[in-house]
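Visitor: sequence first, then the predicted structure, then my questions.
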Amino acid sequence: MTDEIEPWRAEILAHVKAVHDWVDAHVQIIETADRVTLREFSWEREDARSVHFVLSIEGQGDHRCYFGGGDDGDIQFILPQFHSPLGAPASYPAVELSEAVDLAVRTGLRSLMPRLKPCGTDPVTGE
């Protein structure tokens, strides 16, 4: 076996590196926020689970996001994404939030949509 990388594999590895470098250079990382505002909520009539809102972070810009209930009954939200950067068949976050900013957003969303209680039979108690 040789240490040489097959040309097609080297090309794929170079593309993967280029994609990661591009994402690293373009992702917006938000470490702190003096004010976080959730506004302009819109529910799509055809799909009640499709709720969009604008996340406005003072001094950091506005970001159109999606949120809804997760499988565990708690809210989930999705930040903007880069789709297929440089032709890569994948999506990457365009915005990353620190734990503190993420918690502020989740707290605001929970005030609008509290955790849903699951229905059905509890697997532990049988009730």
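Guide: Happy to help now that I have it.

Visitor: from here on, just use CA atoms for contacts and neighbour counts.
Guide: Fine.

Visitor: so who does residue 73 touch?
Guide: Residues counted as contacts of residue 73 (Cα atoms under 8 Å, 6 or more residues apart in numbering) are 115, 116, 117, 118.

Visitor: go on, residue 109?
Guide: Shown in contact with residue 109 (Cα under 8 Å, 6+ apart): residue 75.

Visitor: whichever helix or strand it is part of: how far from the chain's middle?
Guide: When secondary structure is defined by DSSP states H and E, residue 109 falls within helix 99-112. Taking Cα atoms, centre = their mean, to the nearest Å, one finds helix 99-112 lying 13 Å from the centre of the chain it belongs to.

Visitor: list the buried residues for that helix?
Guide: The neighbour-count check on helix 99-112 (16 or more other Cα atoms under 10 Å) flags 101, 102, 104, 105, 106, 109 as buried.

Visitor: likewise for stretch 8-28?
Guide: Taking 16+ other Cα under 10 Å as the criterion, stretch 8-28 shows 19, 20, 23 as buried.

Visitor: so what touches it?
Guide: With Cα under 8 Å, 6+ apart, stretch 8-28 has contacts from 85, 86, 88, 92, 93, 94, 95, 96.

Visitor: with secondary structure, distance to residue 69 and neighbour count added, can I get the residues you listed in CSV?
Guide: Conversion of these to CSV gives the following (DSSP: H, G, I helix; E, B strand; the rest coil; distance: Cα to Cα, whole Å; neighbours: other Cα atoms under 10 Å):
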residue, secondary structure, distance to residue 69, neighbour count
85, helix, 28, 16
86, helix, 32, 13
88, coil, 29, 13
92, strand, 22, 17
93, strand, 20, 16
94, coil, 22, 17
95, strand, 21, 16
96, strand, 21, 15
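
Visitor: and here's the other structure:
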Amino acid sequence: MHDDQSLESHIQAVNKWLKANIRVYPEPAHITLRQIQFNPKTLSGSALLLLGNEVTGESLSLRMSETGWLTFSVPLFHSPLGAPASYAAIELTTHTQSAVTTAVRSLLPRLMPLGINPKTKEWITTSTPLQARISVASELMGALDRIGHPDFECRHLVATAGSQA
């Protein structure tokens, strides 16, 4: 019984800590990605996310997903108060998350997803060479050059139920 109370007390303490420390953002009119750092060999990197007209932002982790689209992860709290879990350090509205997803996907052309290649009928796995997953190499190289420029930024409107982006 004592262990159950101790566990419940710890869960409450973690929840209280999370409530006090997770940064909650209201829905902005637009988002901007800038300061993109991307490693073409690992297909991963980072970008600074600006919400609306804010001058400070949040660092997003970027990686190529199994679906062939570039995707993102928000900053995380790892094991707060010793909890055996990780939690998102920021909270974005559903519309903001959608805008960030669209903006991140627009950075690079889609690669062939993992699974059976519809043309060759061969398996595409995590061990498949990058060249075999690229549809048009010049498009990927152009996108990598574009996002690697220090002044590059990608701005996207946040669509709400009452607006059209």
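Guide: Now that the structure is in, tell me what you want to look at. Small disclaimer: the values here were computed from a predicted structure and weren't measured.

Visitor: now do the alignment partner in structure 1 of residue 18 of structure 2 against residue 86 of structure 1, distance only.
Guide: The alignment partner of residue 18 of structure 2 in structure 1, by TM-score structural alignment, is residue 23. Separation of residue 23 of structure 1 from residue 86 of structure 1 (Cα to Cα, to the nearest Å): 10 Å.

Visitor: please apply the same query to residue 43 of structure 1.
Guide: For residue 43 of structure 1 relative to residue 86 of structure 1 (Cα to Cα), the value is 32 Å.

Visitor: also residue 63 of structure 1?
Guide: As judged by Cα to Cα, residue 63 of structure 1 and residue 86 of structure 1 stand 22 Å apart.

Visitor: which stretches in structure 2 count as helices?
Guide: In chain order, structure 2 shows helices spanning 2-21, 94-105, 130-133, 137-148, with DSSP state H as the criterion.

Visitor: need the counterpart of residue 81 of structure 1 in structure 2.
Guide: Per TM-score structural alignment, residue 81 of structure 1 is aligned with residue 76.

Visitor: just residue 71 of structure 1 next, same as before
Guide: Across the alignment, which pairs residues by TM-score structural alignment, residue 71 of structure 1 is matched by residue 66 of structure 2.

Visitor: spit out the contact partners of that match.
Guide: Neighbour list for residue 66 of structure 2: 113, 114 [criterion: Cα under 8 Å, 6+ apart].

Visitor: just give me the mean distance for the top strand by length along structure 2 relative to structure 1.
Guide: If you go by DSSP state E, structure 2 has its longest strand at strand 30-39. Between strand 30-39 of structure 2 and the corresponding residues of structure 1, superposition yields a mean separation of 1.6 Å, by mean Cα distance after the TM-score superposition for structure 1.

Visitor: got the contact list for that strand?
Guide: Contacts of strand 30-39 of structure 2 from elsewhere in the structure, counted by Cα under 8 Å, 6+ apart, are 44-52, 62, 96, 99-100, 103-104, 144, 147-148, 150-158.

Visitor: buried ones in it?
Guide: 30, 31, 32, 33, 34, 35, 36, 37, 38.

Visitor: kindly report the same for stretch 42-56 of structure 1.
Guide: Residues of stretch 42-56 of structure 1 classed as buried: 51, 52, 53, 54, 55, 56 (neighbour count, 16+ other Cα under 10 Å).

Visitor: what residue of structure 2 matches up with the third one?
Guide: Counting by TM-score structural alignment, residue 53 of structure 1 corresponds to residue 47 in structure 2.

Visitor: was I right to think residue 90 of structure 2 contacts residue 77?
Guide: No. Applying Cα atoms under 8 Å, one finds residue 90 of structure 2 not in contact with residue 77, separated by 9.4 Å.
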